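>>> coords please:
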Amino acid sequence: MRPTLTLRIFLSWLARQSRRRGVTPRMIALDEIPPIPAAPPAAPILKQIRRVTGRPSFPVALSSLRIRRWRDIRVPGADGFRTARLYRPRGKVRGVVLFLHGGGFVHCDLVSHHGICCRLAAASGAMVVSLDYRLAPEHRFPAGLEDAKAALDWILRTVGADVPVAVAGDSAGGNMSAALTQWMREKGLRPLSAQLLYYPALSGPFVPPSRQAYAEGYMLSAELLYWYCGQTLRSPEQLFDPAFSPLLAERFQDLPPAMIVTAGFDPLRGEGELYARCLDEAGVPVRLKNFPRMIHGFLNGYALFRDGRQALREGGMFLREVFAREKGGDCQQAPPS
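You can find the predicted model right below:
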């Protein structure tokens, strides 16, 4: 099986662009620890990376037609207030979802994932709160995770006790979502209703076979994964912290029901599959969905890829089903800004 024709054309174009710029992929020894912390890129380069990756997947105005309304609010972070984008679906609000965007902890933002959140809110019937957490390398681990903890705590204190609350995220956001569920359990806080993880990064220094099989040629490379680690972490020891590598947790019992979505040609596919197995063996209800012809980050291409739209629709329906089982109250009133 190969990636879809559209993806093959896209990957071929990426390879040509790299050759034109004189970029030569560097082979990475997957059993070595990457340089941590790595030197950050020059400010103009980092700004350019964020400008390119911050573009919306689909025009914001058109994406927003699927929901009742959206607005930016201010929510508590670990070091002052952060901006969050609140998405209100049409009809009854069935729950609240804290969404954490991907981007290797370094880039992407509220705009890049606007359409994704609109579709997720529409499919789930939930109010989605997308958090603009602090990014590396200016704010290294665990800064972004601490912002997510503060925002989640605010949500739980703001909504009614009978309103279901879940976490969701893609890639780095999936990593933080999984870490949040483990943190909530260890602190004995109110259990979350669900976790929705799209192609999450979970295993840290542990290298599943998919990282070797798809180390080059599918956009997210082993070299890029190591670069993200070097930009995000303060020391090599943090690779082994379950807050960064949730697969290294001592136990997986008493975590919320999960849906984990993977992509067939993604170096992170194996860790998503392994996390699903760990949850299942611990007695946690888990649904694993693989899109065999997709690559990492395919949600952001939902305008082109039918699988991206299907993944968002199925993830939303998973949340809707969980919320219905819990019979949560109608959260018609938006959290205050």
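
>>> can we go C-alpha only for contacts and neighbour counts from here?
Will do.

>>> how many other residues sit next to the closest residue to Ser64 other than its chain neighbours?
Nearest residue to Ser64, sequence neighbours excluded (C-alpha to C-alpha, 6 or more residues apart in numbering): Cys118, at 6.2 Å. Neighbour count of Cys118, defined by other C-alpha atoms under 10 Å: 26.

>>> Using the three-state scheme, assign Cys118.
State at Cys118, reduced to three classes by DSSP: H, G, I helix; E, B strand; the rest coil: helix.

>>> And it, how close does it get to Val96?
13 Å (C-alpha to C-alpha, to the nearest Å).

>>> ok so, going back, ok, now which ones touch the residue nearest to Ser64?
By C-alpha atoms under 8 Å, 6 or more residues apart in numbering, Cys118 lies in contact with 63-64, 66-67, 87.

>>> how about the longest helix seen in the chain: buried residues?
Ranked by residue count, the top helix of the chain under DSSP state H comes out as helix 306-326. By neighbour count on 16 or more other C-alpha atoms under 10 Å, the buried set for helix 306-326 is 307-309, 311-320, 322-323.

>>> ok, Pro89 to Ile116 distance?
Distance, Pro89 to Ile116, by C-alpha to C-alpha: 13 Å.

>>> repeat for Asn300
7 Å.

>>> Likewise for Tyr275?
With C-alpha to C-alpha as the criterion, Tyr275 and Ile116 are 23 Å apart.

>>> next one: Trp154
Note on Trp154: its distance to Ile116, by C-alpha to C-alpha, is 23 Å.

>>> Tell me which of the two has more neighbours.
Ile116 (25 against 15).

>>> now do the same end-to-end measure for stretch 109-116.
Separation of the first and last residues of stretch 109-116 by C-alpha to C-alpha is 12 Å.

>>> One more, so I can put them side by side:
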Amino acid sequence: MSWIFDTMQAWIRQKERLVKDPALKERLQCDVQPLDDGLSSILWVGNRHKARKIVLYLHGGGFQMPSIAGHFECVWNSYVLSGVESETEVAVAFLQYSLAPIWRAPVQLRQAAAALSEILDAGFGAKDIVVGGDSAGGNLTVQLLHHLIEPHAEVARIVLQEPLSAAFLISPWLGMDTSAASFRENDLYDMISMDILRSLAIVIPPGGDGTSIDEKGPDSWAEPLECKGPWLNKLGSAVGKIYITVGDREILADQGKLMAKTVTAMQTGVEVTLESNPKAAHDFLVVEGLFGHIGEETIKMKQWFKSALKKAN
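Predicted structure coming up:
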């Protein structure tokens, strides 16, 4: 995983050249916290030793691709700087999880749960923690919330004394069903296509239920839209609010919208915010980070996150 550390270090060096404020530079340290499995680590963006609030970030890439510089820029702009502007110290626990196809489900869920446990063990309360991610990271976020409610048999249990403050899903990939209209309408225009999505089926089975591709049914943890069940009715016991952002020009748009509609209709007690950008394609928030641009998607995320911080304080 040395390329991930190299990516982070290169991003930090670039930021150090651009950032003039000494107080901001103190938040640009290469702070790596290995997890107990010896395979995964938390890459800290911001100062975890001074932080009052933590964002556990789970990156996208179909569970097969490592994080990119755009991810680090995205979390810096959206969460660390939002904390500075809100006078609340925020650090991002950026999980470096093991990649498929070598490591397959539920390994990534196990590592996400381990990262959350480390944050809790460090003394942060659930109300001080926000969890979220983009694309496959959005998928892993929902898996983690599922685990908090209905523990996965192969993952260490986590008992919360109260719900997590919030969660966010950025262009989430939530299942293998490609029948929704957004798949047909955007297949030729989005950065990911139905063919690419179908090729990712290998990273799911054997999934959380241990089934093969042919046997996979509605209990597959890595397909949250097909794995609703009674756990979703109890979502309010795991998280207080959820922010879902999609682009109307991405193939996954209808999955994110369906998740928002489902959680709202089930009256889970969770405050749901859905943002749908008619001009955006897949993962535009991270794309803005890749180009070093605080654009429309980043501004909307900052507004929501600042609101979440205000309510949590």
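
>>> Quick check: the farthest pair among the buried residues of helix 306-326 of the first structure?
Asp307 and Phe323 (24.1 Å; C-alpha to C-alpha).

>>> For the first structure, just list every one of the helices.
Under DSSP H, the first structure gives helices at 5-20, 43-53, 60-63, 114-124, 143-158, 172-187, 209-213, 222-232, 269-281, 306-326.

>>> Skipping its backbone neighbours, what lies nearest Leu131 of the first structure in space?
Ala84 (4.4 Å).

>>> Provide a list of residues in contact with the residue most central in space within the second structure.
The residue lying closest to the centre of the second structure (C-alpha atoms, centre = their mean) is Gly133, at 1.4 Å. The neighbourhood of Gly133 of the second structure, defined by C-alpha under 8 Å, 6+ apart, consists of 57-60, 139-141, 168-170, 172.

>>> Check the gap between it and Glu296 of the second structure for me.
Separation of Gly133 of the second structure from Glu296 of the second structure (C-alpha to C-alpha): 18 Å.

>>> Please apply the same query to Ala280 of the second structure.
Remark: distance between Ala280 of the second structure and Glu296 of the second structure (C-alpha to C-alpha) = 10 Å.

>>> Same check on Lys216 of the second structure?
When Lys216 of the second structure is compared with Glu296 of the second structure (using C-alpha to C-alpha), they lie 39 Å apart.

>>> now swap in Val75 of the second structure and tell me
15 Å.

>>> Over to Trp304 of the second structure?
Distance, Trp304 of the second structure to Glu296 of the second structure, by C-alpha to C-alpha: 13 Å.

>>> ok, now Leu95 of the second structure?
Remark: distance between Leu95 of the second structure and Glu296 of the second structure (C-alpha to C-alpha) = 26 Å.

>>> Just tell me what Ala84 of the first structure corresponds to in the second structure.
Structural correspondence for Ala84 of the first structure with respect to the second structure (TM-score structural alignment): Ile42.

>>> Quick one: residues contacting its match.
32-35, 93-96, 115.

>>> which of those does the first structure keep?
Contacts from those that recur in the first structure, judged by both residues aligned by TM-score structural alignment, their matches' C-alpha atoms under 8 Å, are 32-34, 93-96.

>>> now these: which count as buried?
Of those, these count as buried by 16+ other C-alpha under 10 Å: 32-33, 93-96.

>>> out of those, which are inside strands?
Of these, the ones assigned to strands by DSSP state E are 32-33, 93-96.

>>> Now render those as JSON lines, adding distance to Gln9 of the second structure.
Converted to JSON lines, these look like this (distance: C-alpha to C-alpha, whole Å):
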{"residue": "Val32", "distance to Gln9 of the second structure": "11"}
{"residue": "Gln33", "distance to Gln9 of the second structure": "15"}
{"residue": "Ala93", "distance to Gln9 of the second structure": "15"}
{"residue": "Phe94", "distance to Gln9 of the second structure": "14"}
{"residue": "Leu95", "distance to Gln9 of the second structure": "15"}
{"residue": "Gln96", "distance to Gln9 of the second structure": "14"}
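
>>> Go through those and say which is closest to Gly70 of the second structure.
Using C-alpha to C-alpha, those come closest to Gly70 of the second structure at Phe94, 12.7 Å.

>>> That closest one matches what in the first structure?
Alignment note (TM-score structural alignment): Phe94 of the second structure maps to Ser130 of the first structure.

>>> got it, and Pro172 of the second structure?
Match for Pro172 of the second structure (TM-score structural alignment): Pro200.

>>> if I look at that match, how far off is Ala215 of the first structure?
Relative to Ala215 of the first structure, Pro200 of the first structure is positioned 16 Å away (C-alpha to C-alpha).

>>> ditto for Ser18 of the first structure
According to C-alpha to C-alpha, Ser18 of the first structure and Ala215 of the first structure sit 16 Å apart.

>>> More neighbours: which of the two?
Ala215 (23 against 13).

>>> Map Ala105 of the second structure across to the first structure for me.
Matched to the first structure by TM-score structural alignment, Ala105 of the second structure sits across from Phe141.

>>> That match contacts Leu233, doesn't it?
Yes - with contacts counted by C-alpha atoms under 8 Å, Phe141 of the first structure reaches Leu233, the gap being 5.4 Å.

>>> ok, now which ones touch Gln170 of the second structure?
Not quite, residue 170 of the second structure is Ile, not Gln. Counted by C-alpha under 8 Å, 6+ apart, Ile170 of the second structure has contacts 132-135, 138, 244-246, 283, 285.

>>> let's go with 10 Å and repeat that
59-60, 132-139, 243-247, 256, 275, 282-286, 297, 301 (C-alpha atoms under 10 Å, 6 or more residues apart in numbering).

>>> what about stretch 228-242 of the first structure, how long is it end to end?
17 Å.

>>> So which bits of it are buried?
228-234, 236, 238-240, 242.

>>> now, among those, which is nearest to Val159 of the first structure?
Closest approach to Val159 of the first structure among those (C-alpha to C-alpha): Pro242, at 28.6 Å.

>>> Go ahead and confirm the closest one touches Ser203.
Yes - here Pro242 of the first structure reaches Ser203: they are 8.8 Å apart, a contact under C-alpha atoms under 10 Å.

>>> intersection of neighbour lists for those two?
In contact with both Pro242 of the first structure and Ser203: 248-249, using C-alpha under 10 Å, 6+ apart.

>>> Thanks a lot, catch you later.
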